[in-house]
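**Student:** below is the sequence, then the predicted model.
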Amino acid sequence: MRPETLYQRNRQTPDRLNNSLRRTYDLLRSTLQNGERSVSLVEGELTDALSASRNTVRAVLQQLARDGLVTRSPKRGTRSERQFLLKINAIGPVKDYGNPDEQIHTQLRTLEYQTLGCPQMVRERLRLPTDWSVLMIENLLAQEDAPLGLTVSYIALGPGLSRDIVVDEPDPILFLEKHFGVRIVGSTTTIGATAADAQSAKLVGVELGAPMIFLEDILEDEAGRPWALSQCRMRSDRVAFSACAQRKQTA
């Protein structure tokens, strides 16, 4: 046996036991999404951190780049894109989203609003009397001028309220507090997935058919009464969710 061959066989090398592309991709993606800022990614460091081969790490970084989660360039190297981490076990106005220590502003920009009478599906979801109507507000959700998604809110309007109401506050929680004195303290949340249609793709800057996160909240007051149905389509390459859960104690 040639000496160099014997050396290659006997030299000490770290075990690369995580060479599944899927597992490595999921582990790195979740780590990046839980980070607070953009970071530089070095292949050599990632092979140790992920216990994966350089070829596996390189393939994963290429897939993350195609998914829009990292950028790769000759001068800057590979860097992760800033992620928007939304805590779904807490409720509050959109302006409070994100990390306040970094002073990153999240805002809603109104695209359209109008009163709709009361579509049957909305009436049933909000448990509204037949003489109530709803106000529809559609917004673009953005963070530091970068579009994150689209939101549509259906807000309950009691009888006698003006159908010419001016939307001076696009956030449904703040709108209800400002105009009706309703304090929203809870929500029922559903999360799913959908594909970007032509309008969504153009407004938020993704390709037609790109995967998007679908989130729906039914906003409720202290008595558990629903006041608004809020639906949001979010970019899956920019948004992730977090929550704290506890296992129920058994006797």
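**Tutor:** The structure has been received and is ready for your questions.
**Student:** every contact and neighbour count from this point should use C-alpha atoms.
**Tutor:** Will do.
**Student:** my read is that Gln33 contacts Val70, right?
**Tutor:** No - between Gln33 and Val70 no contact is recorded; they are 10.9 Å apart, counting by Cα atoms under 8 Å.
**Student:** alright, now check it against this:
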Amino acid sequence: MTRDVSRPAARLASPTFSPLYRQIKDFLIRSLEHGEWGPGDAIPSEGELAVRFNVSQGTVRKAIDEMAAENLLVRRQGKGTFVATHSDPRSFYRFLRLVPDGGKVMPTVSDPFCCETVLATPEVAAALGLKVGDKVVHVKRLLRFGGESVVLDEIFLLAELFGGLTLEGLRAGERSLYSLFESEFGVRMINAEERLRAVPADGQSAELLGVQLGEPLLLVERTAYTYGNKPVEWRRGLYCTRHHYYRNELG
């Protein structure tokens, strides 16, 4: 049988090569995802993990270094390596980048005023990987810095993960939202992507943020992901930058 030379020969797919330390990293992330070690827990030492995976300690160290750089793990000198947690005060400003013009950190208060289950609009469904009409939990809140209303957040969450969330629960205690999601629902935000643009204040945002109708606000749209790059939260934040600016570190 001869091959038709007018048709291109089929090519075998090349196997995807993954460095050994990346394979160890993937194993560790799956262990975190499945709850083998919870937020704030110490993980086994590099030596113990090297024995467990039958690799060198240097390979384990490289995997852990990369996970620490991605805020999945935290190294503590003389104490060991721990699973990162939103309860750590240092993690608060990892996801909130608004800074007072004077640079001084001001006391931040979250004031939620709405929590309800709604049907996903096309925009929300696209952001969370849902079907239009699927149930989502809808939260509205104000963030106050030093008593000044600065951020109006509209947040949408997967109902399958946050179905028990209530306004009373949101108002209880002084934890950040992500700390609450982690401790009460077992959902940890690993990373997020944001889109920023300037928009004019509408009637509601002008009233709640104490600005003039049409005054420029910074719109920050964020999709937050948990383990496995699964989107679990989409929010639209309107930021008043009259006395604050958005700060990001590159590199």
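**Tutor:** Arrived safely, thanks for sending. Remember, predicted model here, so these are calculated numbers, not experimental data.
**Student:** what about Leu98 of the second structure, distance to Glu116 of the second structure?
**Tutor:** 27 Å (Cα to Cα, to the nearest Å).
**Student:** ok, these two, which is more surrounded?
**Tutor:** Between Leu98 of the second structure and Glu116, counting by other Cα atoms under 10 Å, Leu98 is the more crowded of the two (20 against 14).
**Student:** in contact with that one, which residues?
**Tutor:** Going by Cα atoms under 8 Å, 6 or more residues apart in numbering, Leu98 of the second structure touches His244, Tyr245, Tyr246, Arg247.
**Student:** try Leu229 of the first structure
**Tutor:** Here Leu229 of the first structure is in contact with Val122, Arg125, Leu126, Ser153, Tyr154, Ile155, Glu216, Asp217, Ile218, Leu219 (Cα under 8 Å, 6+ apart).
**Student:** what helix or strand is the counterpart of Glu193 of the second structure in the first structure on?
**Tutor:** Using TM-score structural alignment, the partner of Glu193 of the second structure in the first structure is Thr188. Using DSSP states H and E, Thr188 of the first structure falls within strand 184-195.
**Student:** which part of the second structure lines up with the next helix or strand after that strand?
**Tutor:** Sequence-wise, the next helix or strand downstream of strand 184-195 of the first structure (DSSP H and E) is helix 198-204. Aligning helix 198-204 of the first structure against the second structure (TM-score structural alignment) gives residues 203-209.
**Student:** one step back: in the strand holding Thr188 of the first structure, what counts as buried?
**Tutor:** For strand 184-195 of the first structure, a neighbour-count test (16 or more other Cα atoms under 10 Å) marks Ile184, Gly186, Ser187, Ala195 as buried.
**Student:** list just the nearest of the residues you listed to Glu43 of the first structure.
**Tutor:** Nearest to Glu43 of the first structure among the buried residues of strand 184-195 of the first structure is Ala195, at 31.7 Å by Cα to Cα.
**Student:** quick one, strands of the stretch 151-251 of the first structure?
**Tutor:** 184-195, 211-221, 226-235, 239-242 (DSSP state E, counting those that start in this stretch).
**Student:** good, wrapping up.
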